[in-house]
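S.K.: please find the sequence and the predicted model below.
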Amino acid sequence: MTNSDIDIDDALKPEALTTGRSVFLAFQGGGARGIAHVGGLSAVNNLNLTISGVAGTSAGAIMAALVAAHYRADALFNPEARTHLLQSVANGRYQRATALFGKDWSAIRTLRRAAGIGKAIAGWVKTSGLDLIWSQVWSQRKGKAAVVAAGLVLALMVVWHVPRPALAVLLALLAGLGWVAIRYLKGLASLREVRELVDVAIAEGLNIKSREITFEQMMEHGGLPLKLVATNVSGKSLELFSVETTPTAVVADAVAASICLPIVFQPWTFAFARRGQDEKVEQQFIDGGLVSNLPAWTFDEDRALQPDTVTVAFGLQPPRSAEDAKPNWFTAALQTVVAGPPEVHFRGIDRMVHVPLESAITVLDFDADLDTLGKDVEKARSDATLQIKLHVTAVPEAVRQVLADLQEQLGGALREVFGLEAPGVDEPLFRIALAIQKPTDRKSLAIAYEVGHPVSQRGVRFGLAASDVGAAWQGNPRVSRVSDEQVYKDAVWTGYVPVYDREPLESDDGSLTPAPGEAAVVAVFDSARPLPARIWDDRDEFEDFWLQLSEAASEFLAQPDVGQYFRRSAAWV
């Protein structure tokens, strides 16, 4: 028995498109790197996926708001035509991204240069070995005391020996530096123009004549469900803006609140009312990346109501070669704010696919040329297309086809061997489900695929150490009649077959155990119809039936790369 007529690799070819699959999109913050999100959206558009809602933080908030207003990727930026949204929205008032910051752009550019100088100095310190000397001195208690004492002595020497006029100049310089520091802490640039652009773009995208578009107005005019995250400084909390939580809040204000990267942008303050509040209250906000920079979790309830919809979470990251280099402290801190660890964003989220998009530009490269931006967008589109097809569309469909073929071919072969009559066109001999251990799971596996079950159990978990499914993976496959541990309650018999991608290890007693580190995959066979009495009532005959089924299934599923594709296609479970 073979599945040679099914080639899962075909699913990853560019021409293997799919249509209609519903997805939620979440966009991560990342400053100027957010241009890569256009490539991610382009992949979604080209795969003809249906967008059911969008969420975003910081730069991702701008992207989410535009997508919610039904902008497609080629309207935001078309690398081939060298056209972009700024050329058309608001009568082309801005043309370039830096025009959104006005005279404040020079301050942002100065900050970027200072960060570059700091990085160069940090590199020199590292290569010279001074960082090792400093770390050894500072790591010791006496070393800290010596450094503090030396600083005090130096300060006293300056006070005693430096002439008063020179000391006055020095103090004036320190005061000036203090003023600069205070200004930097308050934020270098205003977001007024960005806020205006977003408001106009939403109105034009949804063909709304008025301005100051609120979340409820956006929905009334056909916009997609939109969720934005910001850090509420006034309330010292996370703020989730949406039609459910803040229906009368202006979307452009929520976007401005979400993108206030500390130091770079001034905090955004505006008045709004949460649902149930009669009066608006003025609140101050800074960048949402401080609390949740990739808000895939905002669709948890929506996914529960739409079980066939998957969340695609677009992340942002530098190219790997650049990521491996050790950044200076400022760059590292800024990157932490605008990116954050993905483990935090995804913890406990089911049916979610993380698609990291690489960007060669830095967080503050708002003046990058069109060629550079185009390369980022094209690479992001290519990478996103592959990942989405692998985890969401073509490959999962191919996996289901493999299981359907197994059901048909193996069922037909068993009928011939045991002389069974076909119960009917719509009633196969058995049903199949796949339980798969996700890469982030350590103690359990969950139902990922099903063929022939009227009531879905997808997502139901089973412990590796305390279940029949887990026991099968640990080398103890079995078949059972009706019991409390049946995966599907209508089943009259259930059997379990482990699916190994690597050669399992054989114990002294002849039993097989999985190779270390291999993610668990178990095929679950069952039926709601009892077998004929001559098989059902004869224990030996029933065991022979199961032996032939399990051996044939193992051979079918052990073909090259089948188990690997099963594992790799389960990120959305």
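M.R.: Alright, I've got the coordinates.

S.K.: hey, let's count contacts and neighbours off CA atoms from now on
M.R.: OK.

S.K.: end-to-end on stretch 224-241?
M.R.: With CA to CA, to the nearest Å as the measure, stretch 224-241 spans 14 Å from end to end.

S.K.: now do stretch 342-351
M.R.: In stretch 342-351, first residue to last residue: 16 Å (CA to CA).

S.K.: chain center to that stretch: distance?
M.R.: Chain-centre distance of stretch 342-351: 8 Å, with CA atoms, centre = their mean, to the nearest Å.

S.K.: next, the one to line up against it:
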Amino acid sequence: MRADAVFEGGGVKAIGFVGAVAELERNGYTWERVAGTSGGGVVAALLAAGYRAHEMRNLLNAFSFRNLMAPTVWHRFGRVGVAFRFWWRLGQYSGQYLEEWTGQVLKQKGICTFGDLPAGKLRLVASDVTNGRMVVLPDDLPQYGIDPQRFPIARAVRMSGSLPFYFDPVVLTVGRRRVLFVDGGLLSNFPVWLFDVEGVPRWPTFGFRIVSKNEGQARTVTGPLSYVKALIQTMLEAHDKRHVEEADAVRTIFIPDCGIRTTQFDLTDADKEKLYQAGVEAARRFLARWNFERYVRVYRADSMLV
């Protein structure tokens, strides 16, 4: 059975997506097109390259999230050094590790650029903060004078996952201008509409979302630094958490976050396993009630009349 998949941003919690994907694959689903934002973009890129859920599980279990926040020379000088680096680079950490790791993992499947994939196979969402707009990669790259076929997927993954304040923006030079890109969740954390078409769809598009029981929980703010962190956490964890349209909710797998924060980079093996199993169970509950024909009849009836 064929399906498209759209993964919400979730930072380290994206491991839960892998559990859900594993359950769907066990039930016979294969992936035509995939898309994602931030941590969901990593999962989407691996699926597009041909990785199966069990392979992704092994990769992410071995992945050291702490390496994303490896100290730089500026961190030797404490908060003053961190503040100076942020002023200079607009981030506390480079984000280079994510790009390098993704590039190495994709290369094992013979994939480097978007041109190595079938057209339309993968879409990643980033935020262009210079021009104030959402960007879909690779579709929008020609607007920046860039050939999508030659653009590295690992760089796009980094663009989509450059959490503001934590990681440096990715900078592209367009003519004489520098254009800055950050986490796609800043503008669209759950673009489940990316693969929607007019008329009756040939196969379903499944959304994958992380949900929290602690939404709205108070955060401690004691000064400028904690204020900025609270601001970013609010953006990452509350964006698009308002009411989801029913037509989208019925095709979305909602995965509990197990009390884990988006930026909890010190995940233990037990944390990873909890997230994975939460994804498995969420997918089982979803499949028990999912019916594509009913979805088309109830939510795409207007399309059937065209």
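M.R.: Cool, the structure landed. Quick caveat: nothing in here was measured; it's all calculated off a predicted structure.

S.K.: and the strands in the stretch 101-250 of the second structure, which stretches?
M.R.: 122-128, 133-137, 165-167, 170-174, 177-183, 205-211 (DSSP state E, counting those that start in this stretch).

S.K.: nearest to residue 279 of the second structure, out of the ones you listed?
M.R.: Closest approach to residue 279 of the second structure among the strands of the stretch 101-250 of the second structure is made by strand 205-211 (9.1 Å; CA to CA).

S.K.: find me the equivalent region of that closest one in the first structure.
M.R.: Using TM-score structural alignment, strand 205-211 of the second structure corresponds to residues 311-317 of the first structure.

S.K.: who touches the matching stretch?
M.R.: With contact meaning CA atoms under 8 Å, 6 or more residues apart in numbering, stretch 311-317 of the first structure is reached by 23-30, 33-34, 36-37, 40, 294, 296, 299, 303, 323, 339, 351-359, 388, 572.

S.K.: what's the mean deviation for it versus the second structure?
M.R.: Here the mean offset of stretch 311-317 of the first structure against the second structure after fitting is 1.3 Å, by mean CA distance after the TM-score superposition for the first structure.

S.K.: residue with max distance from the center of the second structure?
M.R.: Within the second structure, residue 305 marks the point farthest from the mean C-alpha position, 34.9 Å out by CA atoms, centre = their mean.

S.K.: quick revisit: and the strands of the stretch 101-250 of the second structure as JSON lines, adding mean neighbour count?
M.R.: Below are the strands of the stretch 101-250 of the second structure laid out as JSON lines (neighbours: other CA atoms under 10 Å):
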{"stretch": "strand 122-128", "mean neighbour count": "28"}
{"stretch": "strand 133-137", "mean neighbour count": "20"}
{"stretch": "strand 165-167", "mean neighbour count": "20"}
{"stretch": "strand 170-174", "mean neighbour count": "15"}
{"stretch": "strand 177-183", "mean neighbour count": "21"}
{"stretch": "strand 205-211", "mean neighbour count": "24"}
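
S.K.: which among the ones you listed is found nearest to residue 226 of the second structure?
M.R.: Using CA to CA, the nearest of these to residue 226 of the second structure is strand 165-167, at 11.3 Å.

S.K.: give me the helices and strands touching that closest one, please.
M.R.: strand 91-93, helix 224-238 (3 or more CA pairs under 8 Å, 6 or more residues apart in numbering; DSSP states H and E).

S.K.: and for the counterpart of residue 43 of the first structure in the second structure, the neighbour number?
M.R.: Under the alignment (TM-score structural alignment), residue 43 of the first structure pairs with residue 23 in the second structure. Neighbour count of residue 23 of the second structure, defined by other CA atoms under 10 Å: 20.

S.K.: name the helix or strand for residue 23 of the second structure, please.
M.R.: According to DSSP states H and E, residue 23 of the second structure maps onto helix 15-26.

S.K.: compared with the first structure, how much does that helix deviate?
M.R.: Average distance between helix 15-26 of the second structure and its aligned residues in the first structure, after superposition and using mean CA distance after the TM-score superposition for the first structure, equals 1.4 Å.

S.K.: and the angle from that helix to strand 205-211?
M.R.: Counting by axes from the mean of the first three to the mean of the last three CA atoms, to 10 degrees, helix 15-26 of the second structure lies at 150 degrees to strand 205-211.

S.K.: next one: helix 15-26 of the second structure to chain centre, how far?
M.R.: Distance of helix 15-26 of the second structure from its chain centroid, counting by CA atoms, centre = their mean, is 15 Å.

S.K.: could you point out which element follows that helix?
M.R.: Using DSSP H and E, the helix or strand that follows helix 15-26 of the second structure in sequence is strand 30-37.

S.K.: run through who's touching that following strand.
M.R.: With contact meaning CA under 8 Å, 6+ apart, strand 30-37 of the second structure is reached by 1-9, 41-45, 47-48, 120-126, 160-161, 183-185, 188-191, 194.

S.K.: give me the buried subset of those residues.
M.R.: In terms of neighbour count (16 or more other CA atoms under 10 Å), the buried residues within the contacts of strand 30-37 of the second structure are 3-9, 41-45, 47-48, 121-126, 160-161, 183-185, 188-191, 194.

S.K.: one step back: quick one, which of the helices and strands packed on strand 165-167 of the second structure is packed in tightest?
M.R.: strand 91-93 (a mean of 24; mean count of other CA atoms under 10 Å).

S.K.: buried residues in stretch 353-373 of the first structure?
M.R.: By neighbour count with 16+ other CA under 10 Å, stretch 353-373 of the first structure contains the buried residues 353-366, 373.

S.K.: can you flag which of those residues belong to strands?
M.R.: Among those, the members falling in strands (DSSP state E) are 353-358.

S.K.: which among the residues you listed gets closest to residue 328 of the first structure?
M.R.: Closest approach between these and residue 328 of the first structure, by CA to CA: residue 358, at 20.2 Å.

S.K.: trace that closest one over to the second structure, please.
M.R.: Checking TM-score structural alignment: residue 358 of the first structure goes with residue 256.

S.K.: longest helix anywhere in the second structure?
M.R.: Looking across the second structure with DSSP state H, the single longest helix is helix 269-289.

S.K.: only the buried residues of that helix, if you could.
M.R.: Within helix 269-289 of the second structure, the residues that count as buried by 16+ other CA under 10 Å are 272-284, 286.

S.K.: matching residues in the first structure for that helix?
M.R.: Under TM-score structural alignment, the match for helix 269-289 of the second structure is residues 370-390.

S.K.: what does the matching stretch contact?
M.R.: Outside stretch 370-390 of the first structure, the residues touching it (CA under 8 Å, 6+ apart) are 11-12, 35-44, 47, 78-79, 82, 312, 353, 355-361, 395-396, 568-569.
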